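**Student:** predicted structure and sequence below. I'll ask about it afterward.
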Amino acid sequence: MALSIPKVVHQWTVGDGEGFDALQYSEQPLPELGDSQVLVKCDLLLKYRDLMIAQGKSIHPVAPNVIPGSDGAGTVVAVGKHVRRFTPGDRVVTAFFQDYVGGPFQLSAAISALGGALDGTLRTYGAFNEQGLVRIPSILSSLEASTLTCAGVTAWSALFGLSDYRVSAGKWVLTQGTGGVSVFALQFAKAVGARVVATTSSSDKIDFLKGLGADHVINYKEDAEWGTTAKALTGGSGFDHIVEVSGPVSMRQSLKAVAIGGVINIVGYLGGSSGDQPSFSDCFQHRCIVRPIAVESRIVLEELCRAIEANPEKLRPVVDSKVFRLDQLKEACEYQWLGKHKGKVCVEIS
């Protein structure tokens, strides 16, 4: 398929400034395509990491003047002369770690993280190594597919990444909020017949969560001891899997809710990186597995794509109804930062 190759690219970079004013929009010449690179016309989404990088608050190293954005999908426009995995016209989604193909996570993979160590997806066209891309499930749009890079893969790894602790029918799963990872985890858990309790800070989002299949929803703003309340819903046995997205501010309640031998999957710190942090003895007392997740490999992303292809009705990504243009990036950041979204916040590039 012959596709036109542009001469310029419109992009955002992180420069000097306070908050989201550090984001700078510009037009630049399209760089020369490398022999092993694939040029992709991008659509993308935002996630919490992108917002922290844009504000200069990332806990991980960030390259100077980096193009942010790790989640993206789109259409292949051109390929380098050594590329064998893709041809122009293919629809692809980015892998978060461009050099992490498979196997146990190695710290060396961190230097290939898109949107932080490497230039990311907040641009009209991007050149990516062919090893850092995966074909999109045919039933998904590019915007839907862009949700898989981090949120989808992280939720998949949380529930199915430990071979001896995979979620299955009848198991109890606890999710937190209506962000991307939590919504995916709810969908994945219900698809295999698990029972799910979801939490939210807004009564307006209860029906949304129940519509996705949540068996029970707890407003944690109205119930400070929501961990104890949630555990009671399991008959006192506790949760086999908890997807912990809020960090120190909620970890103590997660420990109260977890089953003996259950798994608390630490995904992030949406509630902040400081707070009432449980001690080693607290974790020991509850006899659970506490497992940090650093996204996952390209092979796991491919596994997730195959699962979605086979179960589109149950596993279609949830995209927020409000979609932004690339030049509306700052508005999109504010929208997500204020927690107005349900599902993933997407930026459409056309």
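**Tutor:** Yes, it's here.
**Student:** only C-alpha atoms for contact and neighbour calcs from this point on.
**Tutor:** Noted.
**Student:** once you drop chain neighbours, what's closest to the most centrally placed residue in the chain?
**Tutor:** The centre of the chain sits closest to residue 151, judged by CA atoms, centre = their mean, with a distance of 2.0 Å. Leaving aside its sequence neighbours, residue 151 sits nearest to residue 181 (CA to CA, 6 or more residues apart in numbering; 4.5 Å).
**Student:** re the thing from before, the residue nearest to the centre of the chain touches residue 184, doesn't it?
**Tutor:** Yes. Using CA atoms under 8 Å, residue 151 is in contact with residue 184, at 7.2 Å.
**Student:** can you pull the buried residues of stretch 31-49?
**Tutor:** Using 16 or more other CA atoms under 10 Å as the burial criterion, the residues of stretch 31-49 that qualify are 33-34, 36-49.
**Student:** of the residues you listed, closest to residue 246?
**Tutor:** residue 48 (11.3 Å; CA to CA).
**Student:** thought the closest one was touching residue 270?
**Tutor:** Yes. When contacts are counted by CA under 8 Å, residue 48 is listed as touching residue 270 (7.4 Å).
**Student:** got a list of what residue 34 touches?
**Tutor:** residue 80 (CA atoms under 8 Å, 6 or more residues apart in numbering).
**Student:** give me the distance between the closest residue to residue 110 other than its chain neighbours and residue 299.
**Tutor:** Nearest residue to residue 110 in three dimensions, chain neighbours excluded: residue 97, at 6.9 Å (CA to CA, 6+ apart). As judged by CA to CA, to the nearest Å, residue 97 and residue 299 stand 11 Å apart.
**Student:** ok, and here's another one to check against it:
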Amino acid sequence: MKAYVLQGGFGLDHIAEVDRPIPTPGRGEVLIRMKAVSLNARDIGVIDGFYNPELKEPLIPVSDGVGEIVALGENAGRFRMGERVSAIFTQSWKSGEATQENWVTTLGSPLQGLLAEYVVLPEEGLVRVPQHLSDVEAATLPCAGVTAWHAIVEEGKVKAGDTVVVQGTGGVSLFALQFAKLQGAKVIVTSSSNEKLARARGLGADYGINYKETAEWDKAILEHTQGKGADHIVDLGGGATLNRSISALKVGGQISIVGILSGASVEGLAIVPAILRRARLQAINVGSRAMFENMNVAIEHHRLYPVIDSEYPFSQAVKALSHLAEGSYFGKIVIRY
């Protein structure tokens, strides 16, 4: 089989296509013929050595995908041959609260990822995918979908009439927009592109703010909400956005800290405004298998479709990763097999 591996250093220049034997499933495992994988900002962080400068090589990158079960190992009985499945991002996190031990079982680092024609995984780390979704659409769910579901529904408990702010128009942001609208919320989207804001409104966004044109976007949110502030903010920017997110929050509101696109630390964290707003800051690290399964029920019931930015064939995987690194996407970038 063919696979892509990171070896000999960090960066996209060190991603190479290799030939490997098709793996054999062991006890409680299944063999999956991959159909599609989707990309996340984390994938570039892994490839560039940001997350783990001591990364063991060679590593198959990419954590999200969908495939068909083509062989069952001994005592594997949760799934049937031919079923479509996706792997959960944190393989050992089945339900409940995560533990420190869970973080060493994430796909695409430190565990081997899915950018290969075949993979073997424990059946306990898999879920069935919604039947109405194509392979390309289903591949987008494990990280971006579950992260947004965790933030909006599981932790955020967003309800009808709430005002939700989502930053940007990547995969997590657009899933958060869609899930918030399912709950009956009003959604404000921020972006540096008026064209992307228009597309977000086409997905149901109620209001858009171009943060390049309106640098004090927190004040724009306060003005739009008649000074009340947002009930919930999905913060993907991190270092450069968290203080403004606190400023734009209503008293008793919640911020879901999801991303670090503008930096992993915040200088001069606005502690007093956070206290005055009784701000609840909840970090979100994808989610459990139970969350994934709950989300899939909602997606299937509402016939929701993920937003796809672009598709690449498996032979152009490095080109797809380069597109991801550019940061100009709207929705999810997917590699199909």
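**Tutor:** Noted; the coordinates are in hand. These figures come from a predicted structure and were not determined experimentally.
**Student:** can you give me the strands for the stretch 51-200 of structure 1?
**Tutor:** 72-79, 91-94, 125-129, 133-135, 172-176, 195-200 (DSSP state E, counting those that start in this stretch).
**Student:** which other helices and strands does the shortest one contact?
**Tutor:** Spelled out, that is strand 133-135 of structure 1. strand 91-94, helix 298-310 (3 or more CA pairs under 8 Å, 6 or more residues apart in numbering; DSSP states H and E).
**Student:** please repeat the previous calculation with a cut-off of 6 Å.
**Tutor:** strand 91-94 (3 or more CA pairs under 6 Å, 6 or more residues apart in numbering; DSSP states H and E).
**Student:** which bit of structure 2 covers the strand it packs on?
**Tutor:** Aligned by TM-score structural alignment, strand 91-94 of structure 1 falls on residues 84-87 of structure 2.
**Student:** and stretch 174-194 of structure 1, by the same measure?
**Tutor:** Counting by TM-score structural alignment, stretch 174-194 of structure 1 corresponds to 165-185 in structure 2.
**Student:** kindly report the same for stretch 220-228 of structure 1.
**Tutor:** Against structure 2, stretch 220-228 of structure 1 falls on residues 211-219 (TM-score structural alignment).
**Student:** can you list contacts of the matching stretch?
**Tutor:** 192, 244, 248 (CA atoms under 6 Å, 6 or more residues apart in numbering).
**Student:** buried stuff in that stretch?
**Tutor:** Neighbour-count burial for stretch 211-219 of structure 2 [16+ other CA under 10 Å]: 211, 217-219.
**Student:** on that earlier part again, the match of stretch 174-194 of structure 1: end-to-end distance?
**Tutor:** Terminal-residue distance, stretch 165-185 of structure 2 (CA to CA): 10 Å.
**Student:** check stretch 228-241 of structure 1 too.
**Tutor:** 15 Å.
**Student:** flag every buried residue along it.
**Tutor:** So stretch 228-241 of structure 1, judged by 16+ other CA under 10 Å, has buried residues 228-231, 233-234, 238-241.
**Student:** distance to residue 158 of structure 1 added to the strands of the stretch 51-200 of structure 1, as JSON lines?
**Tutor:** Listed next are the strands of the stretch 51-200 of structure 1 as JSON lines, based on distance: least, CA to CA, whole Å:
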{"stretch": "strand 72-79", "distance to residue 158 of structure 1": "21"}
{"stretch": "strand 91-94", "distance to residue 158 of structure 1": "20"}
{"stretch": "strand 125-129", "distance to residue 158 of structure 1": "27"}
{"stretch": "strand 133-135", "distance to residue 158 of structure 1": "20"}
{"stretch": "strand 172-176", "distance to residue 158 of structure 1": "11"}
{"stretch": "strand 195-200", "distance to residue 158 of structure 1": "14"}
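**Student:** how about the ones you listed in CSV, adding mean neighbour count and distance to residue 308 of structure 1?
**Tutor:** Converted to CSV, those look like this (neighbours: other CA atoms under 10 Å; distance: least, CA to CA, whole Å):
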stretch, mean neighbour count, distance to residue 308 of structure 1
strand 72-79, 26, 16
strand 91-94, 28, 14
strand 125-129, 23, 24
strand 133-135, 23, 12
strand 172-176, 27, 20
strand 195-200, 24, 20
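**Student:** tell me which of these lies nearest to residue 282 of structure 1.
**Tutor:** strand 172-176 (19.2 Å).
**Student:** compared with structure 2, how much does the closest one deviate?
**Tutor:** Superposed on structure 2, strand 172-176 of structure 1 shows a mean distance of 0.3 Å to its aligned residues (mean CA distance after the TM-score superposition for structure 1).
**Student:** now do that strand: distance to the chain's middle.
**Tutor:** 17 Å (CA atoms, centre = their mean, to the nearest Å).
**Student:** rewinding a little: just among the contacts of stretch 211-219 of structure 2, which is most surrounded?
**Tutor:** residue 248 (29 neighbours; other CA atoms under 10 Å).
**Student:** quick check: it touching residue 228?
**Tutor:** No. With contact defined as CA atoms under 6 Å, residue 248 of structure 2 does not reach residue 228; the gap is 8.6 Å.
**Student:** next, the buried residues of stretch 258-268 of structure 2.
**Tutor:** For stretch 258-268 of structure 2, by 16+ other CA under 10 Å, it's 258-260.
**Student:** so what does residue 63 of structure 2 match up with in structure 1?
**Tutor:** Residue 63 of structure 2 maps onto residue 70 in structure 1, by TM-score structural alignment.
**Student:** roughly how far apart are its match and residue 121 of structure 1?
**Tutor:** Counting by CA to CA - residue 70 of structure 1 and residue 121 of structure 1 are separated by 6 Å.
**Student:** how near is the closest residue to residue 152 of structure 2 other than its chain neighbours to residue 49 of structure 2?
**Tutor:** Distances taken as CA to CA, 6+ apart place residue 158 nearest to residue 152 of structure 2, at 5.8 Å, with adjacent residues excluded. Distance, residue 158 of structure 2 to residue 49 of structure 2, by CA to CA: 36 Å.
**Student:** of these two, which one has the most company?
**Tutor:** The neighbour comparison of residue 158 of structure 2 against residue 49 (other CA under 10 Å) goes to residue 158, with 23 against 15.
**Student:** any idea how far the more buried one is from residue 219 of structure 2?
**Tutor:** 22 Å.
**Student:** residue in structure 1 paired with residue 231 of structure 2?
**Tutor:** Match for residue 231 of structure 2 (TM-score structural alignment): residue 240.
**Student:** now do the SS call for that match.
**Tutor:** Under DSSP: H, G, I helix; E, B strand; the rest coil, the three-state class of residue 240 of structure 1 is strand.
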